[in-house]
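# Show me how the following folds:
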Amino acid sequence: MAGRSFQHLLSFLVLLLLCAKPGLGKVTGCIERERQALLHFRRGLVDRYGLLSSWGDDNRDCCQWRGVQCSNQSGHIIMLHLPAPPNEDYSQDVIYQSLRGEISPSLLELDHLTHLDLSYNDFEGRHIPPFLGSLSRMQYLNLSHANFAQTVPTQLGNLSNLLSLDLSDNYLLNSGNLEWLSRLSSLRHLDLSSVNLSEAIHWSQAINKLPSLIHLDLQHCYLPPIPPLTIPSLSHGNSSVPLVFLDLSGNYLTSSIYPWLLNFSTTLLHLDLSFNGLNGSIPEYAFGNMSSLEYLDLHSSELDDEIPDTIGDMGSLAYLDISENQLWGSIPDTVGKMVLLSHLDLSLNQLQGSIPDTVGNMVSLKKLSLSENHLQGTQLQSFNIDSYKGNPALCGLPLLKKCFEDKIKQDSPTHNIEDKIQQDGNDMWFYVSVALGFIVGFWGVCGTLLLNNSWRYAYFQFLNKIKDWLYVIIAINMARLQRSLQS
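Below is the predicted model of the structure:
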């Protein structure tokens, strides 16, 4: 009995060691129920380019199919990554090898799915299936540029584990109410670019309810203006959203956006408000406290006031574009404090006065555009002519127009006398060098022949040999010519 008990104990220990061995519990092959779901999903699509050719009975393991990834532990499908690849046959216009058709509800069988990417396919103006909101484990959803239309289903707000949502470039898609976003408490990346949000009046309040949001792209969304506040120090919702990237370009926003931006003054690195109707001046409180901001684009935003001195307080800026507005007045000297700035574009405004000397302190500046203004005086010569064109009163290199001071200096008698003296000096040294060269060359040869008898004898003997050789050559050639003429 004792021996049998010992054998049982030993067998149990061996089994325990085998189970603890790494990789022993690894599941191979996919789950049949999920495999059938994928096949059903494929039947709803038109695969013109054979992207799903690996999906079939020839390969029973669906975890090996293109775009499919399974969990090593459970075998469940966790990723369906099927963005349409670009067609390499087209060199200029990018054409994608898109799947067409509709998304089958069979995807609901993939209840462990965390990643779904169907971007750049063509779903022919269909609506986004509301049942996608039931895939509760979803963390990454990309349906961008996929020709979806109609209204974004509010059921997407049920994806409480979602980290990234991209519905951009579905030009027929709209959403009249963004309140469903407030339930996505884990969302870090949101891109709704080119989705029609013209009726989303309270869009800013919905954004304020996303406590984890870092990246927000709402360009060309027809966003309506935020209702204005009477006290600039207030912010809509007092949000603690840690936004780092914010693109609101190409909308209908006005200056009422500035107080809302204060919510992100300590976190923003990238801010694009171009192609809006901001109007008026740039408030000192709007950007002066954005100590971390590295990228600011305000071009084509209908700004029509002076550039505030506080613009120099944004010491972290590397990119600043406020071109194509109606800004007037002079360029403030404080721009020179932005020593990290590598791109500065103030073109197509109505700026006057001279270019501040402090611009020379901007050691990182690689791109400067001050063209099409009313600037005057001289400019930095370290940039090309395109940086300054369209300023009739600017002068000096690299421009062709000379400055008044240079003309006076050039036309003054003193300047002419100095030039004449310099020219005469140059002529004198030329003649001196020619004379010295003649003296050295002539006497170097002739002096040697006069003083050395053997060299003189050899020299004249050499000349006689040359004379005899030339005579013989000429005589022979003349004889040949006479014979050829006689024949």
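
# When you work out contacts or count neighbours from here on, use the C-alpha atoms and nothing else.
OK.

# and Q352, what element?
Taking DSSP states H and E as the definition, Q352 sits inside strand 350-353.

# Which neighbouring elements make contact with that strand?
Applying 3 or more C-alpha pairs under 8 Å, 6 or more residues apart in numbering; DSSP states H and E, one finds that strand 350-353 contacts strand 328-330, strand 374-377.

# can you give me the helices in the chain?
2-20, 32-43, 203-208, 257-261, 284-287, 404-411, 413-451, 453-486 (DSSP state H).

# just to revisit the earlier point, redo the helices and strands packed on strand 350-353 as JSON lines? Include distance to G157 and mean neighbour count.
Listed next are these as JSON lines, based on distance: least, C-alpha to C-alpha, whole Å; neighbours: other C-alpha atoms under 10 Å:
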{"stretch": "strand 328-330", "distance to G157": "46", "mean neighbour count": "17"}
{"stretch": "strand 374-377", "distance to G157": "52", "mean neighbour count": "19"}
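
# so can I have TSV of the ones you listed showing distance to N196?
Output for those, formatted as TSV (distance: least, C-alpha to C-alpha, whole Å):
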stretch	distance to N196
strand 328-330	34
strand 374-377	39
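
# Of all those strands, which one comes closest to P85?
strand 328-330 (48.0 Å; C-alpha to C-alpha).

# and the closest one, how far out from the chain's middle?
30 Å (C-alpha atoms, centre = their mean, to the nearest Å).

# One more sequence to fold, the one below, so I can look at both together:
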Amino acid sequence: MLISIMSGGSMQYSVLVGLVCLAIASFSSSVGSSNNTFLCLESERLALLQFKQGLLSDYKYNALATWESTKDCCDWRGIACNNHTGHVITLDLSFNFLRGEIHPSLLELRYLEYLDLSFNDFGGMMIPVFIGSLSQLKELKLGRANFSGHVPPQLGNLSNLHTLDLSNNENVSSENVEWLSHLSSLRYLNMSWVNLSEAVNWPQSLSKLTSLRELKLSLCNLPDVNLSSLSKNALETLDLQNNQFWGSLPELTGFSKLRELLLSSNNISGSLPESVGTLSSLEELDVSMNSMTGVITESHLRDLSRLQSLKLSGNGFYINLSSHWDPPFQLTSSLALSSCKLGPAFPKWILKQTNITELHLSNAGISGSLPDKFWDLFVHLYSLDLSINQICGKLPNLSTTIFWVVDLSSNLLSGAVPSFPPTLRFLNLSTNMFSDLSSSFCATRAPYLGFIEISDNLLSGELPNCWMQFSGLGLLFLGKNKLSGKIPSSLGNLKIMTLLSLKDNNFSGELPSLENCTELAMVDLDNNNLSGRIPTWIGQRLTTLMYLRLRSNQFSGIIPSSLCNLATIHVLDLSHNNISGGLPRCLNNITAMAVDIVLGMGVELVWKGIEREFGKNLLQVRSIDISSNSLVDEIPESITSMEKLTSLNLSGNNLIGKVPENFGNMKMLESLDLSRNQISGGIPASFSKLNFLSVLDLSHNNLSGRIPLGTQLQSFNATVYMGNFGLCGPPLTPNCSENGTTQADDDMKEDDDDGLISLGFFISTVLGFVSGFWIVCGSLLLKSSWRYAYFKFLDDSRDWIHVKTAVYKEKMQRRLQR
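The predicted structure follows:
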């Protein structure tokens, strides 16, 4: 074209050159102009700066650090503008650790399409009502931002919205979700963790959302509903986990486009409909942790060629699949069939799922040895749970696997504990028959291994001294074995260890230094042969200790006063040792016993005379047990200020003196045992305030006086007071005298008033009389007047003795009957 114009003459050529030059000049001018002016509109820039004023962040790299008044707001972090109009259309401040208030100046952003304030902390403020006036919004994300209160129904005005995420705001609720029905363009709705327990007719409101593809309402306390009412929205994801649904599942033919069906942790019963096998688009099926039963056949799985994850655990299903069945799917994620009946043979069809990453077959009725190539087939497996079966055999070297989690507990596995890969995080081999924990296990180099439990096995010999290579270990349970020798010193390198249990072994020698393990919350060394003094560093360094059990060892010496520094202790058990000296008078510094704790693992405790296991209930227990030692001296008065104490056992010692008068201040006591000591004096009247007392033993002491009147104290059997010969009153005796002495003492006093001090006095009187009789007998034969006087005296004496003897016999019979 240019050649044609040029051939037309010089005039046309000149005109063309001029036009080109003009275009170039115009373009250069526009480029220069864009470098000197802001694309951001002034009103919106000021609105954003005002919005910034209400927010704070402790994170130095937050988005607001780039918001400066001298810069174009379209270049600020988290901001995007329309390239043609300059209007702000995106505000993304997620994951910025922001707190403060959300200023209504955002209303100036009238063309805002995307607003994301998720993963911040707005301190429990309500979701601002004015957000419902941002009419151009297409995506609104407020998840995990610590909002509270009711969801404003004004959000129903956002007719252009296609994504709404209000999830993980636990203090947000909505009693009426009718406003959702107005969001006709909505395709994604996530209100998980929002309290919808009072929401009525919510399925009807959701059924109007014809564009909805993903619905996530887990942990919403949703009331029960017929799920078939949801089948009109063409759903691809239905997540209703952790709610209150009950009854059986409806037919699922209406959910033909489903990719994810997540219904775990409800109360659903009945069988799994066979129509689930027609959902050819299904990629994830999770109905675990319900109350479902019935038989799973090939019909349930026939068309699920796209299935990647199958979770049926925690139900009562019987898996009846042919041993030659060839699955239509190749799982790439999870296969979880725990508590389903699979065995006794290991299913062959599972061996074909070689790409799974999680295999959970706990309590599945599997017995015998695993298939020969089991450990070589699943090369992508990182989580394995075969616990609570009857699997036998030995484990091979597993150091080349990629396991993170291995749970083989409660089986019949034997031999040596093998080496594991450096990726391992969790290992549970408890309740098996492993016998060796030495060289092979020490070959493991797993710095991220946080949990080891190999308790209740047949491990013997000395514990290997290689624990320094498990620097990330937090929980170690090796109890109920036959381990002996000294506890290895390398345990002291586990600086982040929180729970240590070596109970029920044969460890001997002194306790090695664990003073660098300052995160310890539980130490259980019960039933070993450990000796020496209780280390002072326990109270000086382990200041977060909540559970200390040194019961049934050979510890000696006095109780170190440093134990009084254990301000968070809940269970202190030093019983059945050789501890001497007195109780520390600073025990009340264990203010004790006022901190609530939760230990995820079950721990054992002698409670009310019975060995019991406590899990989360341990937070209610505050116990001191120093029984069966050689303690001397008095019970210090300071102990009575431990008002949160629920159990105290000081029995089987040599304690003396009186029970502190203010003992009743420990009003939370449920169990008290002071038996088999040498405690004297009376039972304090304050005992009548121990209204929660259900176990009491004060027997075999030197207590005396009246048992205080109180509903609890009289409800116990008399045996709890036996062996205290000076005690009186119910339930030991019917009553006491006014001065608090026993009825036997009163009887003796009455005898004194009658001239008969004792049975010995009576006997001596008779003997004296007989002796006198024979001395004067000769005189009576010689002189008649003496003989007359003597026989008269004898008759009078006989009458007097008869009367007194009858009275004394009656009183003795009454006393013996009592």
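
# sorry, back to before: which one, of the helices of the first structure, ends up nearest to P224 of the first structure?
With C-alpha to C-alpha as the yardstick, what comes closest out of the helices of the first structure is helix 203-208 (8.7 Å).

# Show me what the closest one is in contact with.
Under the contact criterion C-alpha atoms under 8 Å, 6 or more residues apart in numbering, helix 203-208 of the first structure has outside partners 177-179, 181-182, 226, 236-241, 260.

# out of those residues, which are buried?
The neighbour count (16 or more other C-alpha atoms under 10 Å) marks 177-179, 181-182, 226, 236, 239, 241, 260 as buried among the contacts of helix 203-208 of the first structure.

# picking up where we left off before, identify whichever of the helices and strands packed on strand 350-353 of the first structure lies nearest to R35 of the first structure.
Across those, closest to R35 of the first structure is strand 328-330 (C-alpha to C-alpha), at 66.0 Å.

# Tell me the helices and strands packed up against the closest one.
strand 350-353.

# compared with the second structure, how much does the strand it packs on deviate?
Mean deviation of strand 350-353 of the first structure relative to the second structure after superposition (mean C-alpha distance after the TM-score superposition for the first structure): 4.6 Å.

# Show me what that strand is in contact with.
Strand 350-353 of the first structure is contacted from outside by 326-331, 372-377, using C-alpha under 8 Å, 6+ apart.

# mind running it again at 6 Å?
The contact list for strand 350-353 of the first structure (C-alpha atoms under 6 Å, 6 or more residues apart in numbering) reads 326-330, 373-376.

# Same check on stretch 176-185 of the second structure?
Stretch 176-185 of the second structure is contacted from outside by 153, 156, 159-162, 199, 205, 208-209, using C-alpha under 6 Å, 6+ apart.

# Next up, the contacts around G277 of the first structure.
Residues in contact with G277 of the first structure (C-alpha under 6 Å, 6+ apart) are 253-254, 301-302.

# Repeat that for L759 of the second structure.
Going by C-alpha under 6 Å, 6+ apart, L759 of the second structure touches no other residue.

# Against A806 of the second structure, how distant is it?
According to C-alpha to C-alpha, to the nearest Å, L759 of the second structure stands 13 Å off from A806 of the second structure.

# again, but for M522 of the second structure
For M522 of the second structure, the distance to A806 of the second structure - C-alpha to C-alpha - is 69 Å.

# between these two, who's got more neighbours?
M522 (24 against 10; other C-alpha atoms under 10 Å).

# which residue lines up with the more buried one in the first structure?
Taking TM-score structural alignment for the superposition, M522 of the second structure sits opposite a gap in the first structure.

# I figured M522 of the second structure hits R549, correct?
No. Here M522 of the second structure does not reach R549: they are 8.3 Å apart, not a contact under C-alpha atoms under 6 Å.

# what about G315 of the first structure, neighbour count?
20.

# For it, give its distance to K26 of the first structure.
According to C-alpha to C-alpha, G315 of the first structure stands 53 Å off from K26 of the first structure.

# likewise L298 of the first structure?
Counting by C-alpha to C-alpha - L298 of the first structure and K26 of the first structure are separated by 54 Å.

# The two - which one has more neighbours?
Neighbour count, other C-alpha under 10 Å: between L298 of the first structure and K26, L298 has more, with 22 against 12.

# Can you show me the strands along the stretch 1-150 of the first structure?
45-46, 68-70, 77-81, 100-101, 115-117, 140-142, 149-151 (DSSP state E, counting those that start in this stretch).

# Those: which one's closest to E32 of the first structure?
strand 77-81 (10.9 Å).

# By neighbours, which of the contacts of G277 of the first structure wins?
S301 (27 neighbours).

# in terms of contact, does it touch N276 like I think?
Yes. Look at S301 of the first structure against N276 with C-alpha under 6 Å: they come within range, at 4.6 Å.

# Pull up the aligned stretch in the first structure for stretch 671-691 of the second structure.
Under TM-score structural alignment, stretch 671-691 of the second structure has no counterpart anywhere in the first structure.

# So what's the residue count around S69 of the second structure?
Other residues near S69 of the second structure number 11, with proximity taken as other C-alpha under 10 Å.

# cool, E170 of the second structure as well?
Counted with other C-alpha under 10 Å, E170 of the second structure comes out at 20.

# Please report how far the equivalent of it over in the first structure lies from E179 of the first structure.
Taking TM-score structural alignment, E170 of the second structure has Y171 as its aligned residue in the first structure. Going from Y171 of the first structure to E179 of the first structure by C-alpha to C-alpha gives 21 Å.
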